[in-house]
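Engineer: quick one, fold the following:
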Amino acid sequence: MSVLTLDDALAAPAQHRVLTGDRPTGALHLGHYLGTLRSRVLLQDAGVRTFLVIADHQVVTDRDTTAGIADNVHEVLLDYLAVGLDGPRTTIFTHSAVAAIGQLMLPFLSLVTDAELRRNPTVKAELAATAGRPMSALLLTYPVHQAADILFAHATLVPVGRDQLPHLELTRTVARRFTRRYGALFDEPAALLSDAPTVLGTDGTKMSKTRGNVVALRDDEDTTAAVIRSAVTDGERHITYEPERRPEVANLLLIAALLLDRAPEVVADEIGAGGAGRLKAVVTEAVNEHLRPVRARRRAFAADPAHVAGVLADGNAVAAGVADATLEQVRAAMGMAYGV
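Structural biologist: Predicted coordinates for the structure are as follows:
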């Protein structure tokens, strides 16, 4: 599999097209910001054509209800706009508004086997997270749905972590088998490998909306301070950056370092014998200072819901147009363009 870095993409922006996105299961948090949102803004600002899906259909892969989904879509959209992503330069859309993606799934499903889907690492991980819930057909076919997301846009790059490489490989398999069966239409997308570190939540596990251990981008400064004060550390007074031995302390140092654009070892040396109290104060100040303009923009966008709705409507229209054109290409390749 071809693997590129963010620097590779930024060095040749006109050569690439990116597809990425998030499930609307709640407002976005500091882990999203440090892990993906900042790099998306860099790609956009460099001129890389980017499609950003708010994956509302994926919410029902493992849930019985769509209650609250409209609010969650709105909150995610506000977070996108607040960090600097914008409609004219980044196509922001929802699954449910682009019917052709679902139509593309049908021929793509014919190109993979049941066994390939069942052994897909992402399907296994998502199933394990449902705590014994029976697998829905939508969850089983989730990798093909993602392939349709990627290929409808003719994306050449897909941001992933190393653990997601097997998932992207199935999209490449779909593209390759389509070419063999019907002719060349889709490139096999490369992985845009993220080197962003995993940001832990306040309980020492991975920061996650479902665990409730997050610093949300929409939080005010007092809430942020309270959340960080509750973060797990250890009993040692002197602060050192030792990720293996002191993961919780190292995580707080890493957050501060990323936001201050400094090495975590330097931040640790400056705190020294100040202990956990001083560490948390430094992190709180770094987070609140860095996110202050982001939060100000978020409040401004929240006060103009018509503009926010317009950004999504415009993105939906652009994505639907691209998907419709791709679907027509697929029909023609398969000999199903009747009456045209």
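Engineer: contacts and neighbour counts: CA atoms only from here.
Structural biologist: OK.
Engineer: how about the strands in the stretch 151-300 of the chain?
Structural biologist: Along the stretch 151-300 of the chain, the segments classed as strands by DSSP state E, counting those that start in this stretch run 157-160, 190-193.
Engineer: also this sequence, please, to line up against the first:
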Amino acid sequence: MTTTTCADADADAVQDDTLEGRIRRDPARFRVLTGDRPTGALHLGHYFGTLHNRVRLQDLGVEVFVLIADYQVLTDRDVAERLTATMEGLLLDYLAVGVDPERSVIFNHSAVPALNQLMLPFLSLVSVAELGRNPTVKDEITHSRQASVSGLMFTYPVHQAADILFCKGNLVPVGQDQLPHLEVTRTVARRFNERYGPVFPEPDALLSAVPQLLGTDGTKMSKSRANSIALGAGTDETARLIKGATTDADRHITYDPEGRPGVSGLVLLAALCLDRDPHDVAEEIGGGGAAALKRTVTDAVNTRLAPMRARRAEYARDMGYVRSVLRAGNERANAIADATLTQVREAMGGLGRGPAS
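Structural biologist: Okay, here's the model as predicted:
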């Protein structure tokens, strides 16, 4: 017979009061805004960092909005190259990993004018100095491909605030490095409400529990660094990429992210694909060396991605349906954005409505 002590009951109550506990207890009260810039193929870092969590939240009953941030491509690029093909690739990846257009809204920036119009009143709520102090913007400017910084790059956090608040998003999955951006959104919402009346929620951050996934060169997996394994990659390409991954001279495999980043990144990738602890995976490989490690990773990745690849190929045979998903999502996003913009104008005393007819 199992008995429950007062201490156990107290512990359960504390657990239930966490953000995760509240999501599980009442998922319908949460609306998530998340998304990606269409600057290249989505990869395993995206899958374990955010895509898997989007599907999990959707399946719990949370309302999920997935943004294809096509306008934000221009924050660090002079032109948006191959935009249509990249956007369609994102759509295929979203559907393949399990984003369900019946339960989640997939849309793109340029198709929702009212969302982007929110930037104007939002920009009036933050100072130039505040934007300049944003550490994430500073880092993005440092790593920008452009010779000079555009105004869009500088105001990027405010554009993200419009992304989140147009649909009254109150939960945003982010990594630790994105917290300063979310704080701008919270500031915008709070100041708007104080100045014009309660319209927007102050969204909470849902931090990813997955450690940063490294690429095949031992640095952060990134579309721009040519070190990633795309979700749409075939089995042979995956094997080739993993075979060329950086390791070290120590034959005995251990999981030591600080001391052995290349080896540990591969161990972590295998562990995530196998739903196992990375220390156990490393111990099992032991003295098998880099060759055994890479075989383990290749098998784990290809097995994990196999059903997603099959679904992706099936959707790719009906691109008319895939495009209809985006059209339907854009219609839904436009209806919400128009209603929000109307509410904003009314709160601001009719500003932006034009003369009465």
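Engineer: which secondary structure state does the residue lying farthest from the centre of the first structure sit in?
Structural biologist: Ranked by distance from the centre of the first structure (CA atoms, centre = their mean), the top residue is residue 339, with 40.2 Å. Classification of residue 339 of the first structure using DSSP: H, G, I helix; E, B strand; the rest coil returns coil.
Engineer: helices of the stretch 201-350 of the second structure, start to end?
Structural biologist: Taking DSSP state H, counting those that start in this stretch as the test, the helices found in the stretch 201-350 of the second structure are 235-243, 261-274, 278-285, 289-316, 319-347.
Engineer: of those, which stretch is the most buried?
Structural biologist: When you average the neighbours per residue for each of these (mean count of other CA atoms under 10 Å), helix 261-274 leads with a mean of 24.
Engineer: starting at the chain centroid, how far to that helix?
Structural biologist: Chain-centre distance of helix 261-274 of the second structure: 21 Å, with CA atoms, centre = their mean, to the nearest Å.
Engineer: that helix maps to which residues in the first structure?
Structural biologist: Using TM-score structural alignment, helix 261-274 of the second structure corresponds to residues 247-260 of the first structure.
Engineer: give the contact list for residue 112 of the first structure.
Structural biologist: Residues near residue 112 of the first structure by CA atoms under 8 Å, 6 or more residues apart in numbering: residue 174.
Engineer: which residue in the second structure lines up with it?
Structural biologist: The pairwise alignment with the second structure assigns residue 112 of the first structure to residue 126, based on TM-score structural alignment.
Engineer: rewinding a little: how about the strands of the stretch 151-300 of the first structure, which one is nearest residue 230 of the first structure?
Structural biologist: strand 157-160 (30.4 Å; CA to CA).
Engineer: where in the second structure does that closest one fall?
Structural biologist: Taking TM-score structural alignment, strand 157-160 of the first structure hits residues 171-174 over in the second structure.
Engineer: what comes into contact with the matching stretch?
Structural biologist: 30-34, 50, 164, 182, 203-208.
Engineer: which one of these is nearest residue 138 of the second structure?
Structural biologist: residue 182 (15.1 Å).
Engineer: chain center to stretch 269-277 of the second structure: distance?
Structural biologist: Relative to the chain's own centre, stretch 269-277 of the second structure is displaced by 20 Å; criterion: CA atoms, centre = their mean.
Engineer: same check on stretch 30-50 of the first structure?
Structural biologist: That offset, for stretch 30-50 of the first structure, works out to 10 Å (CA atoms, centre = their mean).
Engineer: now do the end-to-end distance for that stretch.
Structural biologist: One end of stretch 30-50 of the first structure sits 22 Å from the other (CA to CA, to the nearest Å).
Engineer: please apply the same query to stretch 181-201 of the first structure.
Structural biologist: With CA to CA, one end of stretch 181-201 of the first structure sits 46 Å from the other.
Engineer: the second structure: matching residues for that one?
Structural biologist: So stretch 181-201 of the first structure sits over residues 195-215 in the second structure, by TM-score structural alignment.
Engineer: in that stretch, what counts as buried?
Structural biologist: 199, 200, 201, 202, 203, 204, 205, 206, 212, 213, 214, 215 (16 or more other CA atoms under 10 Å).
Engineer: about what we covered before: mind putting the helices of the stretch 201-350 of the second structure in a markdown table, distance to residue 112 of the second structure included?
Structural biologist: Listed next are these as a markdown table, based on distance: least, CA to CA, whole Å:
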| stretch | distance to residue 112 of the second structure |
| --- | --- |
| helix 235-243 | 37 |
| helix 261-274 | 36 |
| helix 278-285 | 43 |
| helix 289-316 | 25 |
| helix 319-347 | 5 |
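Engineer: of all those, which one comes closest to residue 155 of the second structure?
Structural biologist: Residue 155 of the second structure lies closest to helix 319-347 among the helices of the stretch 201-350 of the second structure, at 19.5 Å (CA to CA).
Engineer: against the first structure, where does that closest one fall?
Structural biologist: Aligning helix 319-347 of the second structure against the first structure (TM-score structural alignment) gives residues 305-333.
Engineer: with stretch 148-156 of the second structure instead?
Structural biologist: With TM-score structural alignment as the criterion, stretch 148-156 of the second structure aligns to 134-142.
Engineer: and that stretch, end to end?
Structural biologist: With CA to CA as the measure, stretch 134-142 of the first structure spans 15 Å from end to end.
Engineer: just stretch 42-60 of the first structure next, same as before
Structural biologist: One end of stretch 42-60 of the first structure sits 31 Å from the other (CA to CA).
Engineer: residue range for it in the second structure?
Structural biologist: Under the alignment (TM-score structural alignment), stretch 42-60 of the first structure falls on residues 56-74 in the second structure.
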